[in-house]
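# no sequence on this one, just coordinates:
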């Protein structure tokens, strides 16, 4: 199967996968297609990768991770909650997420959000995650949806954040399709093409060791946004911060006409602080003054950021 043919019959491709997983038991063996016995080896390899990552130059922080295609929470339980303060889980099968709340045990307290959604429709919150972990699920996405999903994941990262992908790859240079679970297995070459289209740089690539013979080779990729996407993300994050300040002012019942104009001007890269100084001085509410101070302070850094782009 060629790279271009993966997107054919998209609706059937997704529907068949949903139907397949609806019949799978919410157990480790079910999540791993009857190979539950490899779980410990898999987690050991993933921990080794994370250790290398956190010992590298400019590592991510350990505050928030996202588990994509989380199933009943195997990776969240044995890997991500062991490392991160908080973890979100996204999984399209709601029964799996319900089982996860039991399966995780006391570690469920470290789960921030359960998102019952397919990755083809999911967009991570901008600038939220230190690590986005994606394992054994990308074979259920068409190429077009995979590229868009990875782009949105790049925007979901915090400073120094990374995307970790762990997936089967074919031994040949061809895509192989599994009609039973409606998934595809891509070769390494295709993954690198997709990473490039998603404006991601492959920071590290490592092969999982000690899996049984007869299984697909499994590779782990650490991805970081390329320089171009980082500039776009910086600009978008600055605008998000501005919108947050604007929303806080509205919540405090501040008269916001000047701030709304200020918001528009910033987006046109022509903003100054002078147009809101008079407004700042005109209010006697201390809390409102704090919000205006925040906006004034943000103005200078925002203008600098925009001027440099």
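In hand now; what should we look at? Since we're looking at a predicted model, the values are computed, not measured. Numbering: from 1, shown residues only.

# okay, CA-based contacts and neighbour counts for the rest of this
Fine.

# looking at this, residue 292 is in a helix?
Yes: assessed by DSSP: H, G, I helix; E, B strand; the rest coil, residue 292 belongs to a helix.

# so the closest residue to it other than its chain neighbours, which of the three states?
In this structure, residue 292 finds its nearest non-sequential neighbour in residue 280, 6.1 Å apart by Cα to Cα, 6 or more residues apart in numbering. On the three-state scheme (three-state DSSP), residue 280 is labelled helix.

# Report how many residues lie close to the residue lying closest to residue 38 once chain neighbours are set aside.
Leaving aside its chain neighbours, residue 38 sits nearest to residue 211 (6.9 Å; criterion: Cα to Cα, 6+ apart). By the criterion of other Cα atoms under 10 Å, residue 211 has 14 neighbours.

# Tell me how far residue 211 lies from residue 36.
12 Å (Cα to Cα, to the nearest Å).

# one step back: now for the residue nearest to residue 292: which residues touch it?
289, 292, 293 (Cα atoms under 8 Å, 6 or more residues apart in numbering).

# Now, of the residues you listed, which are buried?
289, 292 (16 or more other Cα atoms under 10 Å).

# Turn the contacts of residue 280 into JSON lines, columns for distance to residue 71.
Putting the contacts of residue 280 into JSON lines (distance: Cα to Cα, whole Å) gives the following:
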{"residue": "289", "distance to residue 71": "47"}
{"residue": "292", "distance to residue 71": "45"}
{"residue": "293", "distance to residue 71": "45"}
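
# Would you map the helices across the stretch 1-150 of the chain?
Along the stretch 1-150 of the chain, counting by DSSP state H, counting those that start in this stretch, helices occupy 10-22, 28-31, 39-54, 74-75, 81-83, 94-103, 143-155.

# Take this one as well and set it beside the first:
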């Protein structure tokens, strides 16, 4: 794994070169090849850490309940699970809180497994087999856009674009929820095996700000096993929304 600094004193040219390297066609095609060869199981989705699934869902459930207690909270009508894999989050979390949940996943074998696992589930809506860099839902569609452990597969520029599109797709009082690993070194860590990056929290928040989003809540996922990245759960709303809709935590 190669690490590239994003500290204020780091070389701007080095950062630009890193971003340029991410924006080659191989950045996405290599990720596609990697995930196409991963088993469509919880263990495959969680990199061999299937045992943390209950802990992960429990932390997310608590966070989502806090969001619903905010002033001017999102509704419970429709959510979208971005980078849904085999539908683990849809099945165990989002379907408990929303009338309909759409699924976005670029790997066809994961989509097929999600359809099988969720067959007959009345709360499952549309399946979109595409990368998040291409996902562009209509405006006024979702109460909550949920993305988890997937945004490292987007380049910085595509991530900013994704946030802008998702902000535009929200219903009134809607929010975007991001659950992602963050690096503790202040550096962008590039994983050549799965063609992804792990960003420091500072950079992730910077991209969100540039996309016109403001943070309503920002919480750490607790009790994760030692040796894993810190996981942040961040709730966002477009800055254009009424500033009284939530408070930063």
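Thanks, I have the structure now. Please read all numbers here as calculations on a predicted model, not as lab measurements.

# Report the TM-score for the pair.
The TM-score (TM-score structural alignment, normalised by the length of structure 2) is 0.89; 228 aligned residues with a Cα RMSD of 1.2 Å.

# one step back: close enough to count as contact, the residue nearest to residue 38 of structure 1 and residue 43?
No: taking contacts as Cα atoms under 8 Å, residue 211 of structure 1 lies outside contact range of residue 43: 11.6 Å.

# quick one: common contacting residues for the two?
Counting by Cα under 8 Å, 6+ apart, nothing touches both residue 211 of structure 1 and residue 43.

# the strands in the stretch 101-250 of structure 1, which residues?
111-115, 129-135, 157-168, 176-178, 183-185, 200-207, 218-225 (DSSP state E, counting those that start in this stretch).

# Tell me which of these sits nearest to residue 246 of structure 1.
The closest of the strands of the stretch 101-250 of structure 1 to residue 246 of structure 1 is strand 157-168. By Cα to Cα, the value is 21.9 Å.

# In structure 2, which residue range corresponds to the closest one?
The alignment of strand 157-168 of structure 1 onto structure 2 (TM-score structural alignment) covers residues 170-181.

# Report how many residues lie close to the corresponding residue of structure 1 for residue 194 of structure 2.
Using TM-score structural alignment, the partner of residue 194 of structure 2 in structure 1 is residue 181. Look at residue 181 of structure 1: counted by other Cα under 10 Å, it has 18 neighbours.

# one step back: mind listing what the residue nearest to residue 38 of structure 1 touches?
38, 41, 42.

# Scan these and report the most crowded one.
residue 42 (17 neighbours).

# Could you pull up the contacting residues of that one?
By Cα under 8 Å, 6+ apart, the contact list for residue 42 of structure 1 reads 208, 211.

# Identify the residue of structure 2 aligned to it.
So, by TM-score structural alignment, residue 42 of structure 1 is matched to residue 56.

# residues touching the aligned partner of residue 152 of structure 2 in structure 1, list them.
Taking TM-score structural alignment, residue 152 of structure 2 has residue 139 as its aligned residue in structure 1. Contact partners of residue 139 of structure 1, counting by Cα under 8 Å, 6+ apart, are 183, 184, 185, 186.

# which of those residues tops the neighbour count?
In terms of neighbours by other Cα under 10 Å, those top out with residue 186 at 25 neighbours.

# what's the distance between that one and residue 247 of structure 1?
44 Å.

# export the contacts of residue 211 of structure 1 to JSON lines and tack on distance to residue 7 of structure 1?
Formatted as JSON lines, these follow (distance: Cα to Cα, whole Å):
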{"residue": "38", "distance to residue 7 of structure 1": "31"}
{"residue": "41", "distance to residue 7 of structure 1": "33"}
{"residue": "42", "distance to residue 7 of structure 1": "30"}
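
# how many neighbours does the counterpart of residue 83 of structure 1 in structure 2 have?
For residue 83 of structure 1, the aligned residue in structure 2 is residue 97 (criterion: TM-score structural alignment). By other Cα under 10 Å, 20 other residues sit near residue 97 of structure 2.

# Dead centre of structure 2: give me the residue that sits there.
The centre of structure 2 sits closest to residue 147, judged by Cα atoms, centre = their mean, with a distance of 2.5 Å.

# Give the buried residues for the longest helix that structure 1 contains.
Secondary structure of structure 1 read by DSSP state H shows that its longest helix is helix 227-251. Residues of helix 227-251 of structure 1 classed as buried: 229, 230, 233, 234, 235, 237, 238, 239, 242, 245, 246, 249 (neighbour count, 16+ other Cα under 10 Å).
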